[in-house]
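**Student:** next comes the sequence, and after it the predicted model I'd like to discuss.
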Amino acid sequence: MNRLDRYIAWQLVKDWTLVWIVMSAIFSLLAIVDELERIQNHYQTADVVQYILYTLPQRSMDLVPVIVLLGTILALARLNKNSEIIAMRAAGMPLTYFFRAVAVPALLLVLLLYGVSEYVSAPLYQKAETEKSLARTGRTNLLRGKGLWSVNNLHFFNVRTLRHGKIPSDIYLFQFAPDGRLLNFIYAETAEPSKDREWELRDVTQKTLEDSTLKTTFRKELATGPFWSPEELPVLPLPITGMTLTGLYGYVEYLHATNQNWQRAEQLFWQKIALPLTAGAMVLLATPIGASLRSQRSTAFGSNLAIGAGLGIGFYLLIQIINTGSSLVGIPPAIVAFTPTILVLAATGWLFSRMR
């Protein structure tokens, strides 16, 4: 990457950051106003601020195609307004070279977005939802010790982990006699809680003390309870929108294996895969819009910038409608998810052909 490539990349990064700051401030302010209405005894202003900060990366991921679209248009339109693009072309820069100078930062952005989605935004989002739910219910004691504990007389119930942030896993049940002897022990790999507080344990190992003899049995499923319902256990109903790609993949496999409704989770999985690619395609789409080779006066700069941004955002919103509508008519989720990227790239190719 030579000095000119680095200069163009820096202009893009600078305006991507500027647009991200502005849009994050606007949408975070709206989120704060919405959350302030939910303040109660255990959920105070400090909890609201913490929740907004933790969910900011996920909120930014949802907006990233629009952010990079506006940032790219702004950066290239400024270069064009200052006649820098005209100077580059006059110095002999071919159109393909200029396209490559923009495509390289776009590719790096795509890779960065995958990393942020997997290791930053999703974990922080799940942490935010968990702590918000615990703060609002005032039952922070549920997280003391290893996992989640419930005690009912001489029965102890322990959920060690939540697989993929959704599925109760590594579940232990202990039943003791009044003199402290362990009468019954149950271990289950996973479980599915119901609204009537009954739990369907799966892949169960049960050890029972009968006449001083420990008897071990294995079961595929075992219904037991009452324990927590999904509404009563604040860390269970985490939205799947904040799950990582790997977590979503495992969750879809789990739903398939247990014959549960998996369509929504699979659709979200493919949308998360396609989102960074769509953002990269949006950068390329904004390039011919922002880098029009005609000289522009300051008034034309503003109007062209507004028209380009409006067209780009309208196109993005149209794609969102296609996503929703296509899923309703039974089109495979992978095809629906990658349709925006393909359409954006097709529009980009058409606009670039008109720049020649």
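**Tutor:** Arrived safely, thanks for sending. Everything numeric in this text was worked out from a predicted model, so none of it was measured. Residues are numbered from 1 along each chain as shown.

**Student:** C-alpha from now on. contacts and neighbour counts both.
**Tutor:** Noted.

**Student:** so where do the strands sit in the stretch 51-200 of the chain?
**Tutor:** For the stretch 51-200 of the chain, the strands defined by DSSP state E, counting those that start in this stretch occupy 148-152, 155-163, 167-176, 182-193, 199-210.

**Student:** what about versus this one:
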Amino acid sequence: MTTILGRYIIRQVLLGTALAALLLVALDAVFALIDELRDVGRGDYGVAQALMYVALTLPRRMYEMMPPAALLGGLLLLGNLAAGSELTAMRAAGMTVGRFVAWVMQGGLIVVLAMVAIGEFVAPVAENRAQNLKATAFDRELSVGSMGLWARDGRRIVHAEAVLPEDRLAGVRVVELGEDRRPRVITRAAGARYTDGEWWLEDVERSRPDFDGVVTEHADEERVERLIAPEYFSVLVVEPAQMGARDLHRYIQYLQENRLDSAPYEVAFWQRLTLPASTWVMLLLAIPFLFGSQREGGAGRRLFVGIAIGVSFAIVMRAMTHVGLVFALPPVLAASAPVLLFLVAGLLGLRRVA
């Protein structure tokens, strides 16, 4: 059973993380809104749509900001206990560093559970709606949802199962309608790419209704005049970091089955699994500075330390992502190496104050 003192520590962890998350997400949302204002005026995309778009991306931003929020919240609010000599009184009453760490980790568990719920159940749905809102505002003939991309160009209906980075589409189907609105030609392709101002379909199979049945044609590669406007790719493409673990897993299977490069999505998948663990690691890193702050420094020093550690973690994680892709490292290694590195640093710091 958690004692009254333990519940007090847990509340401080939760309150500090919540306040820091609100601050970080608010700052991130302001910069995101400024960036979205550049697109205002394209089609029906106005200020109201930009505000709604940013609002729908808030769950994803909160998920991404949770580790640094836990670090800053732990340093600032738990640091107040050290500044007010409360930690000294607790240790004089018999509280060990181990018990304090256990209580902080219990608060971290609640944060991690909330983080997973937001990242896997709320953020993907909200992100999908945000993407569809922006695409539809740009062009009413575009629609993006759980069933992929749909676009209409006169009598042509284009469907793609996935919009991939580097101007690529996966699982393309083009239906050309006749004057009676009935399908006249149905073209299926494993993928499509936009290169040097031209669209190229890959592994093409075309079906045409005939009096004798259905005539089928096949081609390994075929150029088409138009598919979708390439300028919409910045709106339609879903970056790996914006997808939930389940969606990433399905994407990876789809890409591997169609012999497409899945490495960025595999790294993002493992980062998705290790990011909640990094919240615990950030809280663990904060503890040595809490006990150290009883002797020197104040809130300003703790804030500087938190920002420095958070920025360092983000730099190392991004660097390992690129290193893993360039040198073809196992995705699980590229994703987990930063977390393990900072975990070791946190454990070494605890040894000094234990």
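**Tutor:** Nice, I can see it. Because the structure is a prediction, the values reported are computed rather than measured.

**Student:** so can I have JSON lines of the strands of the stretch 51-200 of the first structure showing distance to Tyr249 of the first structure and mean neighbour count?
**Tutor:** Formatted as JSON lines, the entries for the strands of the stretch 51-200 of the first structure read as follows, by distance: least, Cα to Cα, whole Å; neighbours: other Cα atoms under 10 Å:
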{"stretch": "strand 148-152", "distance to Tyr249 of the first structure": "25", "mean neighbour count": "14"}
{"stretch": "strand 155-163", "distance to Tyr249 of the first structure": "12", "mean neighbour count": "17"}
{"stretch": "strand 167-176", "distance to Tyr249 of the first structure": "13", "mean neighbour count": "19"}
{"stretch": "strand 182-193", "distance to Tyr249 of the first structure": "17", "mean neighbour count": "19"}
{"stretch": "strand 199-210", "distance to Tyr249 of the first structure": "20", "mean neighbour count": "17"}
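
**Student:** so which of the ones you listed gets nearest Thr341 of the first structure?
**Tutor:** Among the strands of the stretch 51-200 of the first structure, the nearest to Thr341 of the first structure by Cα to Cα is strand 155-163 (31.2 Å).

**Student:** what residues does the closest one touch?
**Tutor:** If you take Cα atoms under 8 Å, 6 or more residues apart in numbering as the criterion, strand 155-163 of the first structure is touched by 146-151, 168-176, 236.

**Student:** so how far is that strand off the chain centroid?
**Tutor:** Taking the mean of its C-alpha atoms, strand 155-163 of the first structure sits 26 Å from the chain's own mean (Cα atoms, centre = their mean, to the nearest Å).

**Student:** again, but for stretch 167-176 of the first structure
**Tutor:** On Cα atoms, centre = their mean, the centre of stretch 167-176 of the first structure falls 30 Å from that of its chain.

**Student:** ok, and what's touching that stretch?
**Tutor:** 154-163, 182-192, 236.

**Student:** quick one on the thing from earlier: in TSV, list the strands of the stretch 51-200 of the first structure along with distance to Thr130 of the first structure.
**Tutor:** Formatted as TSV, the strands of the stretch 51-200 of the first structure follow (distance: least, Cα to Cα, whole Å):
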stretch	distance to Thr130 of the first structure
strand 148-152	13
strand 155-163	11
strand 167-176	14
strand 182-193	18
strand 199-210	21
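
**Student:** closest one to Ala274 of the first structure among these?
**Tutor:** Across those, Ala274 of the first structure has its closest neighbour in strand 155-163 (24.0 Å, Cα to Cα).

**Student:** quick one: the helices in the second structure, in order.
**Tutor:** For the second structure, applying DSSP state H gives helices covering 4-36, 47-56, 58-73, 79-83, 86-92, 97-117, 123-138, 233-236, 245-257, 263-292, 299-326, 331-353.

**Student:** would you list these in a markdown table and tack on mean neighbour count?
**Tutor:** Output for the helices of the second structure, formatted as a markdown table (neighbours: other Cα atoms under 10 Å):
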| stretch | mean neighbour count |
| --- | --- |
| helix 4-36 | 17 |
| helix 47-56 | 18 |
| helix 58-73 | 25 |
| helix 79-83 | 22 |
| helix 86-92 | 14 |
| helix 97-117 | 18 |
| helix 123-138 | 21 |
| helix 233-236 | 17 |
| helix 245-257 | 16 |
| helix 263-292 | 22 |
| helix 299-326 | 16 |
| helix 331-353 | 17 |
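
**Student:** closest one to Pro209 of the second structure among these?
**Tutor:** Nearest to Pro209 of the second structure, of all those, is helix 245-257, at 29.2 Å by Cα to Cα.

**Student:** read off where the closest one ends up in the first structure.
**Tutor:** Using TM-score structural alignment, helix 245-257 of the second structure corresponds to residues 245-257 of the first structure.

**Student:** contacts for that stretch next, please.
**Tutor:** 117-118, 164-165, 240, 261-262, 265-266, 269, 272-273.

**Student:** let me know the closest of these to Glu131 of the first structure.
**Tutor:** Distances from Glu131 of the first structure to the contacts of stretch 245-257 of the first structure, taken by Cα to Cα, are shortest for Gly165, at 13.2 Å.

**Student:** look up how far Ala291 of the first structure lies from the closest one.
**Tutor:** Plainly put, Gly165 of the first structure is 44 Å away from Ala291 of the first structure if you go by Cα to Cα, to the nearest Å.

**Student:** equivalent analysis for Gln50 of the first structure, please.
**Tutor:** Counting by Cα to Cα, the gap from Gln50 of the first structure to Ala291 of the first structure is 40 Å.

**Student:** what's the answer for Asn2 of the first structure, then?
**Tutor:** Here the criterion is Cα to Cα. By it, Asn2 of the first structure lies 20 Å from Ala291 of the first structure.
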